Every structure is written in structure tokens, then in C-alpha cells.
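>>> got a structure for you, letters missing:
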């Protein structure tokens, strides 16, 4: 895992859940981190955990992916301090569950703008930094909901549509970046149990029997696996936890 040592990794949605699990895990593999998210206190809390476990302090950048101005400001701040970006993990997204009551305009705009507009603009802005890297990667954390003919299950139509759009961005980037050293990798997880490397369950789930429910650790390991493949290999991975096909996930 020495190939992560010293690499600059930018993670959106890093203040909680899967983003936080990725941040802690990659920090333990000696990556240098920029943690991005809407909640500055949540980012600071994860940064404190990383300092305690590794001794290295990540950079925290507040960004609201649903706000174009915030995306522009954050991307400029990242490149001003880190001209070279090795890995961008597009994990940030807004969850909106299915319900009978109508959704507000703000709810719909927030979900769609964060997953599509904000994700694309953030990636586009950081591309010059990625192109300076010797091994640049863009990792998009999609969803089973974003796959063709996926069941709506319990997600809202705006979230379902947003994840389809995010999946299209990842595929479009893959095609756009043909001939360049930048890879576009996609991971599509199902519903997940939300655990962190600081939780006792993190070690316990490594020994689950077939059919066990997915966790953040599964996605972290999938991301690390994808990033450590030879440079000529680009992956799009669907995580199947053998739960009867009832998939839909943030």
C-alpha cells in the first residue's frame, strides 16, 4: 500500500459516513488529504481522528456542491495550496428518500445540483491539478440506483435521476479523458451499514458469511482495490451483497 504515501487525495462528503471512512482509511495508508464538505465542524472532527491515528493533519475545505459559487471558491482554494491533485473522490451527494408528500423546489434542486452540476464543475475545476499528477484518478461513488433499469425501491425520483446523471458524468469523463493519463473509476454500492474504522464493527465485518449486509468497509476496500490496479485498467464496479437484488443506496 506504499503507493498511497504522499499522494494528495481530495474527498467530497468527507465529514460523515462513507466519506469519513474513506478519509480515515486513506490517511492510514499515508495519503495526504483534503477533506471537503458542507459541515465545517464535522470535517474538523474527522480531521482530529486522523491526527490522533496518524499524526498527520488533513486540510479541511468547506464546500456545498449544490452552490456553484461555493464549488468555485473551494476548488480555487485547493489548487492554490496543492497545484497537483493525485486522486479526486466524488463522494458528496444529498440524500432524498421517497415519500407521498410533494418535494420542495429547494429539495429537488439541492439533490440534482449536488450530484450533477456541482460534481461536474468541481471535477472540471480540479482537472488541471489532476493532469499534473503522474497517476491521476477520479473516483465517483455512484449508487445501484444510478444503474440502467434499477428499482426505485425507497429512493425519491429526484435522487434516482440525480444518481443516473452522476453515473453518466463518470462515463462521460472516461470517454473524454481517453488518451490522457487520468482514469475515471466508478463504484456503485447498495444500501450500507454506516461504520467507521474507529468502530469495533470495522474488524468484525471482515469475517461475515456470504449474504451479509454491505458496510462502508466494503466500499473503502473496493476503492483501494480500483486505485491500485495497473494504470491501463479502469474499473466500474457494482457491489453485490447477495441480498436478493433489493438495491438502492445513497
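Structure received. In this text, all values refer to a predicted model and were calculated from it rather than measured experimentally.
>>> contacts, neighbours, all on C-alpha from now
Fine.
>>> Which parts of this protein are strands?
8-11, 32-37, 59-62, 87-90, 137-141, 183-188, 236-238 (DSSP state E).
>>> And for residue 50, nearest residue in space, chain neighbours not counted?
Nearest non-adjacent residue to residue 50, counting by Cα to Cα, 6 or more residues apart in numbering: residue 24, 5.8 Å away.
>>> Give me the distance between the residue most central in space within the chain and residue 209.
When the chain is reduced to its mean C-alpha position, the closest residue under Cα atoms, centre = their mean turns out to be residue 91, at 2.1 Å. For residue 91, the distance to residue 209 under the criterion Cα to Cα, to the nearest Å works out to 28 Å.
>>> Give me the nearest residue to residue 67, chain neighbours excluded.
The shortest distance from residue 67 to any non-neighbouring residue, by Cα to Cα, 6+ apart, is to residue 118 (7.0 Å).
>>> how much space is there between residue 71 and residue 13?
Between residue 71 and residue 13 the distance is 13 Å, computed by Cα to Cα.
>>> how close does the nearest residue to residue 195 once chain neighbours are set aside get to residue 223?
In space, and not counting its chain neighbours, residue 195 is closest to residue 216: 6.0 Å by Cα to Cα, 6+ apart. From residue 216 across to residue 223, the span is 11 Å (Cα to Cα).
>>> just residue 65 next, same as before
From residue 65 to residue 223 the distance is 22 Å (Cα to Cα).
>>> And these two? Which one has more around it.
Between residue 65 and residue 223, counted using other Cα atoms under 10 Å, residue 65 has the larger neighbour count: 32 against 22.
>>> So the more buried one is in contact with residue 111, correct?
No - here residue 65 lies out of contact with residue 111, judged by Cα atoms under 8 Å, at a distance of 9.4 Å.
>>> which residues do those two both contact?
By Cα atoms under 8 Å, 6 or more residues apart in numbering, residue 65 and residue 111 have these common neighbours: residue 93.
>>> Which stretches in the chain count as helices?
In the chain, helices defined by DSSP state H lie at 17-28, 40-54, 68-81, 105-112, 119-131, 157-176, 201-204, 216-227, listed in chain order.
>>> deepest of the ones you listed, which one?
helix 17-28 (a mean of 24; mean count of other Cα atoms under 10 Å).
>>> other SSEs contacting it?
When contacts are defined as 3 or more Cα pairs under 8 Å, 6 or more residues apart in numbering; DSSP states H and E, helix 17-28 sits against strand 32-37, helix 40-54, helix 216-227.
>>> 10 Å - rerun?
strand 8-11, strand 32-37, helix 40-54, strand 87-90, helix 216-227 (3 or more Cα pairs under 10 Å, 6 or more residues apart in numbering; DSSP states H and E).
>>> Second structure for comparison follows:
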């Protein structure tokens, strides 16, 4: 038996990167999984690649997490197509990096809308079901950039906001059998970080090697590393943990 047999898990931004790695981990452990992504075609294709077990099902659903009506419709589809919702992983994200004096209002609004407003809207939609069934697990994806990072005023502010929101969710929702926690990844080898290397005109492997040297364990992280932490926090083994942020960064912020 898997830890998530009979559970329905929603992963936003689940078509690639950390999101798909996380969706895969839940599928391997018995869950039915809904992948939400702005691109429904990509979401459906990713859902079709999940390693489902024991009759579990998958769905790929298009959703704009920064839009309330889109979120409500997506959560309703999850419940209708997969029979419920038990775990929500708020992972959807974008970057619009720039130094403050170059950052536009749109750069700020887009990043805050997806990363912070998106967590608010998705959680608000899901918690109605969680409260009714007196059970729910919420795991929000923050970042080490929440502690500050040059060229990411918007992203850093949003990711620290996620941590504050997570603590508040722990306080408000705990009495209803709902746990809310966050995971803050360090450098993770994904398409997004590869794109950062390209923007800096650096070779991907060189970029990863430099990042590995910046932490005590001397390697970069992979989506599977984040998926393992998310799966633990979403499991009943973590039922006495709420309102916390777990940094999964190879110790990069120890220095």
C-alpha cells in the first residue's frame, strides 16, 4: 500500500519541473493526481505520463491560478473527475527578474499574482472541501529567494509572503483537521534554472557546478528532492507539523 492510496492530489504548475516531479512522486505512492497548468494541453500530456498504480486516475486541467473564476472552475473539475480533493500543492510560478530600477509594474503584478494571489485563491477554493471532510493537506512552494536575492524583488517578496500565509493557514485551519506547510527549495536543476543560465550567457553544466559549490553538500538539487519533502509534509506522518517552512537547499543558507 502507498501512503496516498485513495487520496486525490492537486499540483499546480505540474506540467514540468518541480511540479511534475512532485506529481510523479504522489502517483508512485498511490494517489490520483490532477495536474493544473495554464496550458491545458501540456497539463493533459503530463498527466498521461504519470506512473499510476492500483486503479488511480489522473487529470490534466487548464487553470489560471491568479484568476478566481478559473480557480473555482478547476477545483470543481478535480472533484467531479477524480472524486474529491485531499492534498493541494501550490507550485505554479513564473519569474520576471530585473533590478528594481528596471522592474516594471507588470513584472511585479504578474509574479505576485501567480505566486502569492495564486496560493490564496487555490487554498480558498480547496479549503471548503477540506473543512467539510475534516481533512486536508496544503503544501506551498516558497524559495530560498524569500530571504532576498538580487534582481528578484518581486519574486522574493512573493515567496516570503507565501511563508507568512502558510503560518496563518496553519493557525486558521488547524482546528478543522487541515495541515498547511511550505517547502523552500534552493537551486534545483530544471528548465527554469537552465533558462537563467542561458540569460546569463553561461553553459548549463558550468552554472550548475558553480551552484553546487555554493552549498555544503556540493551538489545541486533535483525535482525529486523537493518531491520527497512535499510528500512527507502531505502525509499523515506529518500530522503534528503545521505552519512551518522547510528549506531544502543543501544547506546553502547555513553560512
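On my side now, so go ahead. All values derive from a computational prediction rather than experimental measurement.
>>> which one of the helices of the first structure lies closest to residue 190 of the first structure?
With Cα to Cα, the closest approach to residue 190 of the first structure among these belongs to helix 216-227: 9.7 Å.
>>> Tell me the residues of the second structure aligned with the closest one.
When helix 216-227 of the first structure is aligned against the second structure using TM-score structural alignment, it corresponds to residues 223-234.
>>> Pull the distance from the matching stretch to the chain's centre.
In terms of Cα atoms, centre = their mean, to the nearest Å, the centre of stretch 223-234 of the second structure is found 10 Å from the chain centre.
>>> now stretch 235-249 of the second structure
For stretch 235-249 of the second structure, the distance from its own C-alpha centre to the chain's C-alpha centre is 14 Å (Cα atoms, centre = their mean).
>>> Would you mark the buried spots in it?
239, 242, 243, 244, 245, 246, 247, 248, 249 (16 or more other Cα atoms under 10 Å).
>>> Verify the contact between the first one and residue 179 for me.
Yes - look at residue 239 of the second structure against residue 179 with Cα atoms under 10 Å: they come within range, at 6.8 Å.
>>> The residue nearest to residue 195 of the first structure touches residue 141, doesn't it?
No - with contact defined as Cα under 10 Å, residue 216 of the first structure does not count as touching residue 141 (11.6 Å).
>>> how about the strands of the first structure in a markdown table, adding distance to residue 159 of the first structure?
Supplementary listing: those in a markdown table, determined by distance: least, Cα to Cα, whole Å:
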| stretch | distance to residue 159 of the first structure |
| --- | --- |
| strand 8-11 | 21 |
| strand 32-37 | 19 |
| strand 59-62 | 23 |
| strand 87-90 | 16 |
| strand 137-141 | 14 |
| strand 183-188 | 14 |
| strand 236-238 | 18 |
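>>> Can you tell me which of those is nearest to residue 98 of the first structure?
Comparison of the strands of the first structure against residue 98 of the first structure by Cα to Cα identifies strand 183-188 as nearest, at 19.5 Å.
>>> what's the mean gap between that closest one and the aligned bit of the second structure?
Between strand 183-188 of the first structure and its aligned stretch in the second structure, the superposed structures give an average distance of 0.8 Å (mean Cα distance after the TM-score superposition for the first structure).
>>> In the second structure, which residues correspond to that strand?
By TM-score structural alignment, strand 183-188 of the first structure lines up with residues 179-184 in the second structure.
>>> where does that stretch sit relative to the chain's centre, distance-wise?
The answer for stretch 179-184 of the second structure is 9 Å, by Cα atoms, centre = their mean.
>>> what does stretch 97-109 of the first structure give?
Averaging C-alpha coordinates over stretch 97-109 of the first structure and over its chain gives two centres that are 23 Å apart (Cα atoms, centre = their mean).
>>> Show me what it is in contact with.
Outside of stretch 97-109 of the first structure, the residues within contact range by Cα atoms under 10 Å, 6 or more residues apart in numbering are 66, 94-96, 110, 112-113, 152-160, 162, 249-250.
>>> Compute the first-to-last residue distance for it.
14 Å.
>>> For the residue nearest to residue 195 of the first structure, list the residues it contacts.
Taking Cα under 10 Å, 6+ apart, we find residue 216 of the first structure in contact with 17-22, 189, 191-197, 202, 222.
>>> Please repeat the previous calculation with a cut-off of 7 Å.
With contacts defined as Cα atoms under 7 Å, 6 or more residues apart in numbering, residue 216 of the first structure is in contact with 18, 21, 192, 193, 194, 195.
>>> now, which of these sits nearest residue 228 of the first structure?
Of all the contacts of residue 216 of the first structure, residue 21 has the smallest distance to residue 228 of the first structure: 18.0 Å, by Cα to Cα.
>>> OK, contacts around the alignment partner in the second structure of the closest one?
Residue-level alignment of residue 21 of the first structure against the second structure, with TM-score structural alignment as criterion, gives residue 21. Residues in contact with residue 21 of the second structure (Cα under 7 Å, 6+ apart) are 223, 224, 227.
>>> Kindly recompute the last result at 10 Å.
Contacts of residue 21 of the second structure were listed using Cα under 10 Å, 6+ apart, and they are 14, 15, 27, 50, 222, 223, 224, 225, 226, 227, 228.
>>> what does residue 71 of the second structure give?
So, once contact is read as Cα under 10 Å, 6+ apart, residue 71 of the second structure ends up touching 36, 62-65, 77, 118, 121-126.
>>> can we see that at 8 Å?
63, 64, 65, 121, 122, 125.
>>> re earlier: so the residue nearest to residue 50 of the first structure touches residue 51, yeah?
No - with contacts counted by Cα under 8 Å, residue 24 of the first structure stays clear of residue 51, the gap being 9.5 Å.
>>> Quick check: residue 91 of the first structure vs residue 150 of the first structure, distance?
20 Å.
>>> likewise residue 14 of the first structure?
27 Å.
>>> quick one, which of the two is more surrounded?
Neighbour comparison, residue 14 of the first structure and residue 150: the larger count goes to residue 14, with 30 against 16 (by other Cα under 10 Å).
>>> For residue 4 of the first structure, see how far away the more buried one is.
According to Cα to Cα, residue 14 of the first structure and residue 4 of the first structure sit 18 Å apart.
>>> Residue 139 of the first structure too?
In this structure, residue 139 of the first structure and residue 4 of the first structure are 15 Å apart, going by Cα to Cα.
>>> Then residue 58 of the first structure?
For residue 58 of the first structure, the distance to residue 4 of the first structure under the criterion Cα to Cα works out to 15 Å.
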